[in-house]
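In: predicted model and sequence below, questions to follow.
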Amino acid sequence: MLLGAVELLRERGSAGVTIDAVLTRTGTPRGSVYHHFPGGRRQLLSETLQLAADTIADMIESAAATGPAAAMHRFVEFWRHLLLTSDFHAVCPAMAVAVGGTEDDRALHPEVAAITTRWHTVLTTSLTTAGHPAPRATRLATLTLSALEGAIILCRTSRTLQPLDDVATELEPLLAEPPSRESSGQRSTR
């Protein structure tokens, strides 16, 4: 049920994640929904959002172990695949909730904030581990998340992967190598 609900959230936003839509998508008997989600639609939405977020966070965390550029490339490949297989209907579930205007969306904003904070922390840690100074690592993590999420939206609306590819190309040198002391504004202590 949750996987079908994640697909609906990616394609239609939270307004499209109804009990009936999930039942239709998954072929699940109606009684199962109420058994697994006694809190109704809001519980279903919350758990759907968390599953989607955990999937992305786990992917970023495992790729970040080999460096921030690897994490970015893994994220890009993940979204290239989702965009192509959904015929450009997919969007990040966390962003769908963040920009959605329903009461349920607003109720889930604290969860979205926690999710994006987790993603940001993983990227920041990967960048500092790779040698980027902490303040710059924080800014680069913000830039990376913002650029990639924006690129996903542009891909969806333009029905092409070019925005995602362009962002990856521009982020690659920023994430791959930490700046030298001279170019980062730090002075040598020799």
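Out: That came through, no problem.
In: please count neighbours and contacts with C-alpha atoms only from this point.
Out: Fine.
In: so Val6 versus Pro68, what's the distance?
Out: Taking CA to CA, to the nearest Å as the criterion, Val6 is separated from Pro68 by 26 Å.
In: between these two, who's got more neighbours?
Out: Here Val6 and Pro68 are set side by side on neighbour count (other CA atoms under 10 Å), and the busier one is Pro68, at 30 against 26.
In: give me every residue that touches the more buried one.
Out: With CA atoms under 8 Å, 6 or more residues apart in numbering as the criterion, the residues that contact Pro68 are 123, 126-127, 130, 175-176.
In: cool, Asp20 as well?
Out: The contact partners of Asp20, by CA under 8 Å, 6+ apart, come to none.
In: do you know how far it is from Gly4?
Out: When distance is defined by CA to CA, Asp20 is 12 Å away from Gly4.
In: A further structure is provided below for comparison with the first:
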Amino acid sequence: MANDVRTKMVEGAIRLLATRGLAGTSFSEVIELTGAPRGSIYHHFPGGKDELIAAAVDRSATNAVTVLDQRAGRPADEVAELFLDTWRLLLTRSGFEAGCALVAVTVDTDSEELRMHAATAFRTWREHLSLLLARGGLSVEDGDRFATLLLAASEGAVILSRASGDLTTFDLVADTLLQQLRATIATP
């Protein structure tokens, strides 16, 4: 049961990071969102807020890899479609209120340790995406290049779509990325 409370708190922190940013992800906000007992804060996170945020960053990367694995062994364009559809779903289900928890940490932390933690999570995500794209028909080099492009372009498209409150920019970026990917697959 103790792990359930910790898991709820980490998942709550991810939601808050994605919608309110790092400054809006306090222990009291996490407690309010999750209903976790106040006494569990330092029991589960004796290192304080940075420990909670680091756990949220790790879980975000794990969640992303788990979603991507749904298309493991599928053609590269199907892997990319799932990746992009996941972002599209996040945007629409949240009413354009949610973005990437890792971006929230990266742009708002003063902690070099948390920034490096986010960098490691992004690298894990990109490397896994690269591996799946290569298994799906791209060369290793093209897989790495497209994984980097997919991640960077989709993060920017999510930010722009949140600002405008619609999918126009996101869909333009997604369509362009998929066209480029399919052209690369078609090139012998």
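Out: Done, it's in. Given the structure is predicted, the values throughout are model-derived calculations rather than measurements.
In: and the TM-score between these chains?
Out: Once superposed, chain against chain, the TM-score is 0.86 (TM-score structural alignment, normalised by the length of the second structure); 179 aligned residues with a CA RMSD of 1.8 Å.
In: sorry, back to before: just the buried ones out of the contacts of Pro68 of the first structure, please.
Out: The neighbour count (16 or more other CA atoms under 10 Å) marks 123, 126-127, 130, 175 as buried among these.
In: show me what counts as buried in the top helix by length along the first structure.
Out: Longest helix of the first structure, by residue count under DSSP state H: helix 103-129. When burial is assessed from 16+ other CA under 10 Å, helix 103-129 of the first structure yields the following buried residues: 104-105, 108-109, 111-112, 115-116, 118-129.
In: cool, stretch 56-75 of the second structure as well?
Out: So for stretch 56-75 of the second structure, counting by 16+ other CA under 10 Å, buried means 56-61, 64-65, 68-69, 71-73, 75.
In: and those, which of them are in strands?
Out: Applying DSSP state E to these, no entry is found in strands.
In: ok, residues contacting stretch 89-97 of the first structure?
Out: Under the contact criterion CA under 8 Å, 6+ apart, stretch 89-97 of the first structure has outside partners 6-7, 9-11, 13-14, 49, 52-53, 82-83, 105-106, 108-109, 112, 115-116, 149, 152-153, 156.
In: quick check, central residue of the second structure?
Out: Centre of the second structure computed as the mean C-alpha position; nearest residue by CA atoms, centre = their mean is Cys100, 4.9 Å away.
In: the first structure: which residue goes with that one?
Out: Under the alignment defined by TM-score structural alignment, Cys100 of the second structure corresponds to Cys92 in the first structure.
In: against Arg12 of the first structure, how distant is that match?
Out: Look at Cys92 of the first structure and Arg12 of the first structure: by CA to CA, they are 11 Å apart.
In: repeat that for Asp165 of the first structure.
Out: Separation of Asp165 of the first structure from Arg12 of the first structure (CA to CA) stands at 24 Å.
In: helices of the first structure, start to end?
Out: 2-12, 19-26, 30-36, 40-64, 68-85, 93-99, 103-129, 134-158, 162-176.
In: tell me the counterpart of Leu149 of the second structure in the first structure.
Out: Residue-level alignment of Leu149 of the second structure against the first structure, with TM-score structural alignment as criterion, gives Leu143.
In: tell me how many other residues crowd that match.
Out: As a burial measure, Leu143 of the first structure scores 14 neighbours (other CA under 10 Å).
In: and for Phe146 of the second structure?
Out: 25.
In: repeat for Arg136 of the first structure
Out: When neighbours are defined as other CA under 10 Å, Arg136 of the first structure has 16 of them.
In: ok, now the one 5 residues further on?
Out: Residue neighbour count, defined by other CA under 10 Å, stands at 22 for Ala141 of the first structure.
In: contacts only, for it.
Out: Neighbouring residues of Ala141 of the first structure by CA under 8 Å, 6+ apart: 120-121, 123-124, 127.
In: and it, how far from Arg159 of the first structure?
Out: Separation of Ala141 of the first structure from Arg159 of the first structure (CA to CA) stands at 26 Å.
In: Ala147 of the first structure too?
Out: Taken as CA to CA, the spacing of Ala147 of the first structure relative to Arg159 of the first structure amounts to 17 Å.
In: okay, the two: which has more neighbours?
Out: Legend: neighbour count by other CA under 10 Å for Ala147 of the first structure and Arg159, higher for Ala147 (18 against 15).
In: just checking, that one touches Thr169?
Out: No: under the criterion of CA atoms under 8 Å, Ala147 of the first structure lies out of contact with Thr169, with a separation of 11.4 Å.
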